[in-house]
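1. Provided below are the primary sequence and the corresponding predicted coordinates.
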Amino acid sequence: MRSPHWKRRLRVVAEFVLLYGALLGADWLVTGGSGFVTLSPNPYGLPILVMALAYGTEAGLVAAMLSTAVWLSHGEQVAPTGDYLERLLGLSLTPLMWFVMATAIGEVTNIRTRSLRRLRRDRQAAAGDAARLDRAYQDLVDANRALQVRLAIDTASPGRVIALAAAAISAPIDQRRTALRDLLTAATRTDDFTCYRVEPDQTARVWLRGTAAGARPVVLPKAFVHQLDRAADPLSVTTAEDRPLLADIGVAAAALRGADGTIMGCLVIHRTGFATMGSHSSAELAEIATWLPQVLDLGAQPVAPAASRAGRG
């Protein structure tokens, strides 16, 4: 975590005081306060180097100004004789080198600091992306596990439906209706359904009920059967125009057709769970209506499923 701005400035000031205090003390102890003018390189260039390396150009230039002030305060010892230009050159050469050093080293430090700051931001962004990917992966793992559990316990899984269909076909006549009821309960995910057989006069009478459909209509209105026969797809309350037709009848209905496309029965779902009434429900019901005529004995003999017929009128 980065320190507050004022704390950083206070630390820099404390380092300035420590560095120059130590140099001034050493100067008085070693040379009697001459400013190390006889030493080359001059020790007062050390704070410039340290500050430029640690904090960049700004701190390096401040150190260069302080060192220059100390240097110029001993001007008589730096250039005691000579003409004006010689004295000016003697006084300015060392401070000039200090300012050049502060600028050059400080800029390198600034570039490095900006690079480190950018890398730190990139690292934080990468860490955030990695965390999001980890959460997404965990969500996928959880969803996959939930799906596997659902497939394992779902009574309407494809394997179970196929097994029940095979059992219904091969069941003895006295057990056939029970096997067919179990098959439709698994396929439709509800026990509140009725399978009607359509008579030649277009009257639809109960042929097979689910265990919860005992109070449902025994005969369907001929107008309903006529509309169901004309519909290209199963009727569903998820479609606005189908709701008036299904009123007081159920939530979905599909026509069961013979090999010639003639309606021979219909499957009505009276009530089902909300989760099963999604956009996929009509497609699933249409699929059930495709293979169900092969299993049911609505006519004189089982018939092959008919191809989907386009709506008429």
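-> All right, it came through fine.
2. going by C-alpha atoms from here, please, whenever you check contacts or count neighbours.
-> Noted.
3. longest helix in the chain, please.
-> Assignment by DSSP state H gives helix 84-153 as the longest helix of the chain.
4. next, the angle helix 84-153 makes with the very next helix or strand once past it.
-> The helix or strand immediately downstream of helix 84-153 is helix 158-170, counting by DSSP states H and E. Orientation check (axes from the mean of the first three to the mean of the last three C-alpha atoms, to 10 degrees): helix 158-170 against helix 84-153 gives 20 degrees.
5. please identify the buried residues of helix 158-170?
-> Within helix 158-170, the residues that count as buried by 16 or more other C-alpha atoms under 10 Å are 161, 164-165, 167-169.
6. for that helix, packing partners?
-> helix 173-188, helix 281-295 (3 or more C-alpha pairs under 8 Å, 6 or more residues apart in numbering; DSSP states H and E).
7. and the last one, what's buried?
-> This points to helix 281-295. 281-282, 285-286, 288-295.
8. adding distance to residue 18, write the residues you listed out as CSV.
-> Below are the buried residues of helix 281-295 laid out as CSV (distance: C-alpha to C-alpha, whole Å):
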residue, distance to residue 18
281, 80
282, 83
285, 86
286, 87
288, 88
289, 91
290, 91
291, 92
292, 93
293, 97
294, 97
295, 97
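9. and here is the other one:
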Amino acid sequence: MTAASDDRTDAGPRRFLGFRRVALVELVLFFAVALGLDLTVGDGLRFDGVQPHPFWIPVLLLAIQYGTGEGVLAALVASVALRLGNMPEQPISQDLYQYLFALSREPILWLVSAVLFGELRMRQIRERDGLRADLDLARAEAEAITRSYRQLKSVKENLETRVAGQLRTVFTLYQAAKSIDRLDEGEVMLGVADLIRTVMKPDKFSLFLLNNGLLESVTNEGWDDENDSYSRWFDHSHALFETVVGRQRLICVARDEDERIMAGEGVLAGPLVSSDTGEVVGMVKIESLGFTDLSVNTVENFRILCEWIGTALAKAKRYREVNEQRLFTDDELYSSTFIGRQAEFLARLGRRMGFETTSITIRPGGLSRLSAAQRAELASAIGRAVRDGLRDTDLACDFGQHGAVFGVVLTGTPLAGARLVAAKLEAAVREALPPALSAIPITFATERVEVRE
């Protein structure tokens, strides 16, 4: 007999008339073999009188393996197979009750055993099904917890990425904003490009400055000289100039009127207006921007950006204009504007009077590796050494690069004498430098001041 490897309680193709099909197959095969052996080998009495009776085998196996239903079925089939057509005669020594007991003893034992062992098996099956149900529920709960954990983890990672991206964006924006907080116009314009890239992320953009009634392009990024035909200047006759400079209005191609004004020149254009004075100093124009990047927030950010840049450029412009009128710098050196005019005057005077005017250029190296505080300390040390080591007739100056290049104009000193003074200055500067900056390379170049014709 083949033992089933898995008991299933669900009604379906594995059951027939409420009984397991495999149990029915096993029952039929057993009795076919047993009755066949009885007819061919045995005496044809269905093993009557054999103890224990072979028909116990299917009763016990099916009851223990499948439960009460299959066990009772096996007991009934065994009883029919034993007594159907095989009723022994009643002996004279037996009364009716003894005879009936002899006939029904084994069938009754089979039924009792089938019910007893079958119920024990059914209790095991019920406990097993309960454990399976609990296991399925636990697995379902574990899967639900796992899915929830993965979703929560994904949400957490997305939030972390978003927060990290926002922090990087804020930090980058802060760094870019610091880059335009300068007093030199060139440095401001370099920082403007970084600021536009950080805030707007455009594919193509350009910066225009207002000069003598014209908007002139001073920098552009992403332009293809072969395929792009954007204008590099706009005068008062152009609608873009009139709208941006005259009306001080931002232009966005999302509006039909503005699209006609832009005339294919870009997507956004805004005036650079100083928030302090209301002065228009130029224009920022974005020629190409991602479709999904053009939104109401983008336009508002662009408006703020233009005002920010305009204020920075206007401040740098005013600083340049004021600085041109200064006689001394913050380090008590002559300003580059004054010293330029003075050196040319001395050169002309020397040509007429017969004396030479020479200059010494002091240029520190490796400034990009120094912090702002170190650069200020270096400039102060050089300025102090130059002032203390010069003659009364020598003029010390800042050559206009904010502590990057210094100079000395030597009146009535030939080139050979200027080299001697340069050697003396180099020793004084080296002595004045703090220990942390003593290894900074500094060049001292001498030349004759020529008269510009």
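-> Sure thing, it's come through. Nothing here was measured: the structure is a model prediction, and the numbers come from that model.
10. overlay the chains and give the TM-score.
-> The TM-score (TM-score structural alignment, normalised by the length of structure 1) is 0.56; 281 aligned residues with a C-alpha RMSD of 5.8 Å.
11. before we move on, the earlier item: now the helices and strands packed on helix 158-170 of structure 1 in a markdown table, with distance to residue 33 of structure 1?
-> What follows is those, written out as a markdown table (distance: least, C-alpha to C-alpha, whole Å):
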| stretch | distance to residue 33 of structure 1 |
| --- | --- |
| helix 173-188 | 101 |
| helix 281-295 | 96 |
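12. between those helices, which one is closest to residue 65 of structure 1.
-> Nearest of these to residue 65 of structure 1, taken as C-alpha to C-alpha: helix 281-295 at 82.1 Å.
13. ok now that closest one, how far from the chain's centre?
-> Relative to the mean C-alpha coordinate of its chain, helix 281-295 of structure 1 is positioned 36 Å out (C-alpha atoms, centre = their mean, to the nearest Å).
14. so which elements touch it?
-> Using 3+ C-alpha pairs under 8 Å, 6+ apart: helix 281-295 of structure 1 touches helix 158-170, helix 173-188, strand 252-257.
15. apply 10 Å and report the result again.
-> helix 158-170, helix 173-188, strand 235-236, strand 252-257, strand 263-269 (3 or more C-alpha pairs under 10 Å, 6 or more residues apart in numbering; DSSP states H and E).
16. picking up where we left off before, ok, which of the helices and strands packed on helix 158-170 of structure 1 comes nearest residue 85 of structure 1?
-> Residue 85 of structure 1 sits nearest to helix 281-295 of all those, at 99.3 Å, using C-alpha to C-alpha.
17. next, the angle from that closest one to strand 252-257.
-> Using the same axes, to 10 degrees: helix 281-295 of structure 1 against strand 252-257 is 30 degrees.
18. average offset between helix 281-295 of structure 1 and structure 2?
-> Superposed on structure 2, helix 281-295 of structure 1 shows a mean distance of 4.6 Å to its aligned residues (mean C-alpha distance after the TM-score superposition for structure 1).
19. tell me the centre residue of structure 1?
-> residue 136 (5.5 Å; C-alpha atoms, centre = their mean).
20. contacting residues around residue 127 of structure 2?
-> Listed by C-alpha atoms under 10 Å, 6 or more residues apart in numbering, the contact set of residue 127 of structure 2 reads 121, 133.
21. what does residue 217 of structure 1 give?
-> By C-alpha under 10 Å, 6+ apart, the neighbours of residue 217 of structure 1 are 194, 205-206, 248-249.
22. is it true that it lies in a helix?
-> No: counting by DSSP: H, G, I helix; E, B strand; the rest coil, residue 217 of structure 1 falls outside a helix, being coil.
23. if we can go back for a sec, out of the contacts of residue 217 of structure 1, which end up buried?
-> 194, 205-206, 249.
24. before we move on, back to that, same list (the buried residues of helix 158-170 of structure 1) but as a markdown table, adding distance to residue 17 of structure 1.
-> Shown next, in a markdown table, are the buried residues of helix 158-170 of structure 1 (distance: C-alpha to C-alpha, whole Å):
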| residue | distance to residue 17 of structure 1 |
| --- | --- |
| 161 | 86 |
| 164 | 90 |
| 165 | 92 |
| 167 | 95 |
| 168 | 96 |
| 169 | 98 |
